[in-house]
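Peer 1: Starting from these lines, generate the structure:
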Amino acid sequence: MASVDSAGSSVSGWLRPGDLLHAGLAVALLLGVWSVGALEVSTGKVSELYAINGSTVLLPCTYSSCIGIKNLYFNWHYDDNGTMIKLCEAVIPSEGVEPRPKINHDRVTFVGSSKSNNISILLWNITIDDAGNYYCFAKNEKEKFRNHSAVYVLYVVDEIKVIDNTLTVIIVSVLGGVIGFSIIFMVIKGLLIQFVLTGDDKNKECLVSSGNDNTENGVSGAKADNKGTPKA
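Peer 2: Now for the predicted structure:
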């Protein structure tokens, strides 16, 4: 029992509450730095495209890392009904050094640049069979080979259908006209009400003024009429 107590006291001496708190803060800080500097790849805000059969399309992809890169490996894959087909791959040794991509598809061209963190590709003369998911993948040796990927969806159609917005335009125009007419009607109504009220005020002033004059005349006349005839 004594040895256990001794060991327990020794352990408690090593792991003080303050030390545990500091260790927890250190771990949280490291995790925060790791998440902030983590490698990310992106295919843009709009990660899908409808393209016409036979056209050439850009498959966009960019990478970012707050702590920089070293021997950044990247590739593009196409998901062919569950079978991943590699389109191209390359390594960017360091910031600003252009890669030398290996192209595994005869209709693929690398158009990216490490100066703009761009690893995009062009796909030429697309066909209906080219429709599907394209994956941009990268891993960074400087972040202990942390990796990330993003998907870009390509739809291939024979023609782009133009949506007829005539009905929508008519509805919007009618609604706009109704709203505009309502506003004009309310303005005219307000002006008419103001005009009528102003006319009533003037009429009242005239009536009051006329009444005062008649009253004064009537009073003086009454006084004159009420005077008795002087006695002889």
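Peer 1: going forward, measure contacts between C-alpha atoms and count neighbours the same way
Peer 2: Noted.
Peer 1: List the single closest residue to N140 in space, sequence neighbours excluded.
Peer 2: L72 (4.6 Å; Cα to Cα, 6 or more residues apart in numbering).
Peer 1: How much space separates that neighbour from Y63?
Peer 2: Per Cα to Cα, to the nearest Å, L72 is found 10 Å from Y63.
Peer 1: Need the residues touching each of those two.
Peer 2: A138 (Cα atoms under 8 Å, 6 or more residues apart in numbering).
Peer 1: All the helices of this protein, residue numbers only.
Peer 2: Per DSSP state H, the chain carries helices over the ranges 2-14, 17-36, 166-226.
Peer 1: Test my guess that S64 contacts V36.
Peer 2: No. Counting by Cα atoms under 8 Å, V36 is not a contact partner of S64; they are 10.7 Å apart.
Peer 1: Show me which of those two is the more surrounded one.
Peer 2: A count of neighbours by other Cα atoms under 10 Å puts S64 above the other of S64 and V36, at 16 against 12.
Peer 1: How about the contacts made by the closest residue to the more buried one other than its chain neighbours?
Peer 2: Nearest residue to S64, sequence neighbours excluded (Cα to Cα, 6+ apart): E40, at 5.4 Å. The contact partners of E40, by Cα under 8 Å, 6+ apart, come to Y63, S64, S65, N147, H148, S149.
Peer 1: Most neighbours among these, which one?
Peer 2: Within these, Y63 tops the neighbour count with 23 neighbours, counted by other Cα under 10 Å.
Peer 1: before we go on, could you also do this sequence so I can check it against the first one:
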Amino acid sequence: MASVDGTGASVSGRLRSGDLLHAGLAVALLLGVWHVGGLEVTTGKVSMTEAINGSTVLLPCSYMSCIGIRNLYFRWEYNDNGTLLKYCQAEIPMAGVEPKVEIFHSRVEFVGSSRGNISILLKNITFEDAGDYICFARNQKEKNRNHSATFTLKVVDQLKEVDNTLTVIIVSVLGGVIGLVIIVMVIKALVVHFLLKDDEKNKECLVSSSGNDNTENGLSGAKADNKGTPKA
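Peer 2: Sure, this is the predicted structure:
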């Protein structure tokens, strides 16, 4: 028979409730860790580039999983007005194993590695190659958790020249202000120097004139005293 406390609640029932609560918290914590450390795919901080018609462009992509990988499948696709065209695909059995990549486009070259890099090169691009490229990955170790990222390519005749006029103006103005401040400080230092020099000369003149006055006064007094002494 279950014991009952002063409130009438079953002690064993409370214990079971506490166990369920702890178990729920543990499951939530594990799910949170799994979510944070799960598979992530990225095409870099800037997921867009402009390239000149006829050039070769890098389509960057990398994956990361704190849990690790097993039979990680990845592919590159091009979004042709809603139709996804597969460019390449491969499966990585485990970390450190180089993938055997299947290429489905004549101008595509895989340049990734076994360290999470699954980038490709697109050679001799044309204006028709402009658009969105999707990098997709799926990790069997995480119950086929998958993630994807999009990289946008713009094809142009020539790259735009960056107008540095404003930068040149700002640098010129700042340089002029700094130069003016330096000139003012130099002039101020020279003025202070000459003023101090003149002040020292004035002090020397005052001291000299004061000494001369005292000497003349002393000599006159001596002569007067000698003349005033009566002879015996």
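Peer 1: care to give me the TM-score?
Peer 2: Overlay of the two chains. TM-score (TM-score structural alignment, normalised by the length of structure 1): 0.80; 223 aligned residues with a Cα RMSD of 3.0 Å.
Peer 1: With distance to S55 of structure 1 as extra columns, can I get the helices of structure 1 in a markdown table?
Peer 2: Below are the helices of structure 1 laid out as a markdown table (distance: least, Cα to Cα, whole Å):
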| stretch | distance to S55 of structure 1 |
| --- | --- |
| helix 2-14 | 69 |
| helix 17-36 | 39 |
| helix 166-226 | 29 |
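Peer 1: who wins for proximity to K139 of structure 1 among those helices?
Peer 2: helix 17-36 (14.5 Å; Cα to Cα).
Peer 1: Report the inter-axis angle for the closest one versus helix 2-14.
Peer 2: Relative orientation of helix 17-36 of structure 1 versus helix 2-14 (axes from the mean of the first three to the mean of the last three Cα atoms, to 10 degrees): 50 degrees.
Peer 1: helices or strands next to helix 17-36 of structure 1 in the packing?
Peer 2: Helix 17-36 of structure 1 is packed against no helix or strand, with contacts defined by 3 or more Cα pairs under 8 Å, 6 or more residues apart in numbering; DSSP states H and E.
Peer 1: From the chain's centroid, how far away is it?
Peer 2: Put simply, helix 17-36 of structure 1 sits 33 Å off its chain's centre (Cα atoms, centre = their mean, to the nearest Å).
Peer 1: Mind naming the longest strand for structure 1?
Peer 2: Longest strand in structure 1, counting residues (DSSP state E): strand 146-157.
Peer 1: For the residue nearest to S64 of structure 1, give its distance to Q194 of structure 1.
Peer 2: 66 Å.
Peer 1: Contacts only, for V157 of structure 1.
Peer 2: V157 of structure 1 makes contacts with Y50, A51, I52, N53, I128, as judged by Cα under 8 Å, 6+ apart.
Peer 1: Name all residues that make contact with the third one.
Peer 2: With contacts defined as Cα under 8 Å, 6+ apart, I52 of structure 1 is in contact with I126, V156, V157, D158, E159, I160.
Peer 1: got it, and the fourth one?
Peer 2: For N53 of structure 1, the contact set (Cα under 8 Å, 6+ apart) comprises N125, I126, T127, I128, V156, V157, D158, E159.
Peer 1: How about the third one: what's its closest non-neighbour residue?
Peer 2: Read it as T127 of structure 1. Using Cα to Cα, 6+ apart, the closest residue to T127 of structure 1 is N53 (5.2 Å).
Peer 1: mean shift between stretch 186-196 of structure 2 and structure 1?
Peer 2: Taking mean Cα distance after the TM-score superposition for structure 1, the mean distance separating stretch 186-196 of structure 2 from the aligned residues in structure 1 is 2.2 Å.
Peer 1: Show where that stretch falls in structure 1, residue numbers please.
Peer 2: Under the alignment (TM-score structural alignment), stretch 186-196 of structure 2 falls on residues 188-198 in structure 1.
Peer 1: Spatially central residue in structure 2, please.
Peer 2: K45 (11.0 Å; Cα atoms, centre = their mean).
Peer 1: what's the counterpart of that residue in structure 1?
Peer 2: Match for K45 of structure 2 (TM-score structural alignment): K45.
Peer 1: mind checking how far its match is from S149 of structure 1?
Peer 2: Applying Cα to Cα to K45 of structure 1 and S149 of structure 1 gives a distance of 15 Å.
Peer 1: cool, D80 of structure 1 as well?
Peer 2: For D80 of structure 1, the distance to S149 of structure 1 equals 17 Å [Cα to Cα].
Peer 1: again, but for M186 of structure 1
Peer 2: In terms of Cα to Cα, M186 of structure 1 sits 59 Å off from S149 of structure 1.
Peer 1: right, and L58 of structure 2 touches I118 too?
Peer 2: No. With contact defined as Cα under 8 Å, L58 of structure 2 does not count as touching I118 (11.1 Å).
Peer 1: about what we covered before: how big's the offset between the longest strand of structure 1 and structure 2?
Peer 2: So strand 146-157 of structure 1 averages 1.0 Å relative to structure 2 (mean Cα distance after the TM-score superposition for structure 1).
Peer 1: And G221 of structure 2? What does it align with in structure 1?
Peer 2: Under the alignment (TM-score structural alignment), G221 of structure 2 pairs with K223 of structure 1.
Peer 1: Run a quick neighbour tally on its match.
Peer 2: Neighbours of K223 of structure 1 (other Cα under 10 Å): 10.
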